[in-house]
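J.: Predicted model, plus sequence, below.
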Amino acid sequence: MGTFGAEKVFGITPDEVVRASSELDGHGSALRETGKSLSGGGAPPRDCLPGGLAAEYLEIAADRVGKLAAAEGSSTGSAASELRIFVDAVTGAESGSAERLGGRRR
């Protein structure tokens, strides 16, 4: 993916969309990593600690939140990929149209 022209579509340049999709991809990766670190933390058995039942429930909650965060991270990464595909399609169509118009002038 190279640098695109400065032509704006809906008031946005393709480079701005690529930059935003890269940021989204970074956020998605961070969410996935956070989710992985939260899920399956392995708290000690509840009878090992005072308040062990609370620790067990916290582990269950952390596991659920972790799985949801990982899923959200994957969705965010997918959205970033779709944005890049959209930019490629728009710029490809734009350059194809310009080439066809240029060919007709000859």
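T.: That came through fine.
J.: CA atoms for contacts and neighbours, from now on please.
T.: Will do.
J.: Residue 22 against residue 79, yeah?
T.: No. The pair residue 22 / residue 79 is not scored as a contact, 10.4 Å apart, by Cα atoms under 8 Å.
J.: Please compare the first structure with the one that follows:
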Amino acid sequence: MNLVTNKKTKGLSFLILFCIMTVVLFLTLTNTVAADQNNYEKITVKVGDSLWSIATKYQNENPGLSKQAFVSWTKSKNGLIRDHIIPNQRLIIPVKK
């Protein structure tokens, strides 16, 4: 009987530790992403803008990225699946503040 209780206690301890570690990891990653986004310019999309035209406009401020890399970075950081953007949408772009 004591052996069964000991196994349950170890299992419960492992589960609690796993949950705590998951929460800590999630909070750490969330804070890192938020801090990272604060280092980059945020723009508001205007009528007629496309990801390609925005990349062309801001390429001089980040010459280390090709236009394709600029577009890919912007899509990734903003959670865009397609190239479709709309006026008044806020975007983070790979240009340091």
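T.: Nice, I can see it. Since the structure is predicted, the reported quantities are computational estimates derived from the model, not experimental observations.
J.: Just the TM-score for the two chains, thanks.
T.: The TM-score (TM-score structural alignment, normalised by the length of structure 2) is 0.41; 46 aligned residues with a Cα RMSD of 2.3 Å.
J.: Can you list the buried residues in the longest strand anywhere in structure 2?
T.: Secondary structure of structure 2 per DSSP state E: the longest strand is strand 90-96. Within strand 90-96 of structure 2, the residues scored as buried using 16 or more other Cα atoms under 10 Å are 91-95.
J.: quick one: the residue nearest the centre of structure 1 from residue 32 of structure 1, how far?
T.: In structure 1, the centroid-proximal residue (Cα atoms, centre = their mean) is residue 77; its distance is 2.3 Å. Note on residue 77 of structure 1: its distance to residue 32 of structure 1, by Cα to Cα, to the nearest Å, is 9 Å.
J.: same check, this time on residue 71 of structure 1
T.: 7 Å.
J.: Neighbour count: the two, which is higher?
T.: Between residue 71 of structure 1 and residue 32, residue 32 has the larger neighbour count (other Cα atoms under 10 Å), namely 24 against 16.
J.: The more buried one touches residue 68, doesn't it?
T.: No. If you go by Cα under 8 Å, residue 32 of structure 1 and residue 68 don't touch, sitting 9.1 Å apart.
J.: and the longest helix for structure 1?
T.: Longest helix of structure 1, by residue count under DSSP state H: helix 52-105.
J.: same deal with structure 2?
T.: From DSSP H, the single longest helix across structure 2 is helix 2-37.
J.: Provide the angle between the direction of it and the direction of strand 90-96.
T.: 80 degrees (axes from the mean of the first three to the mean of the last three Cα atoms, to 10 degrees).
J.: list the buried ones in whichever helix or strand comes after helix 2-37 of structure 2?
T.: Later in the chain than helix 2-37 of structure 2, the nearest helix or strand by DSSP states H and E is strand 40-44. Under the neighbour-count criterion of 16+ other Cα under 10 Å, strand 40-44 of structure 2 has residue 42 buried.
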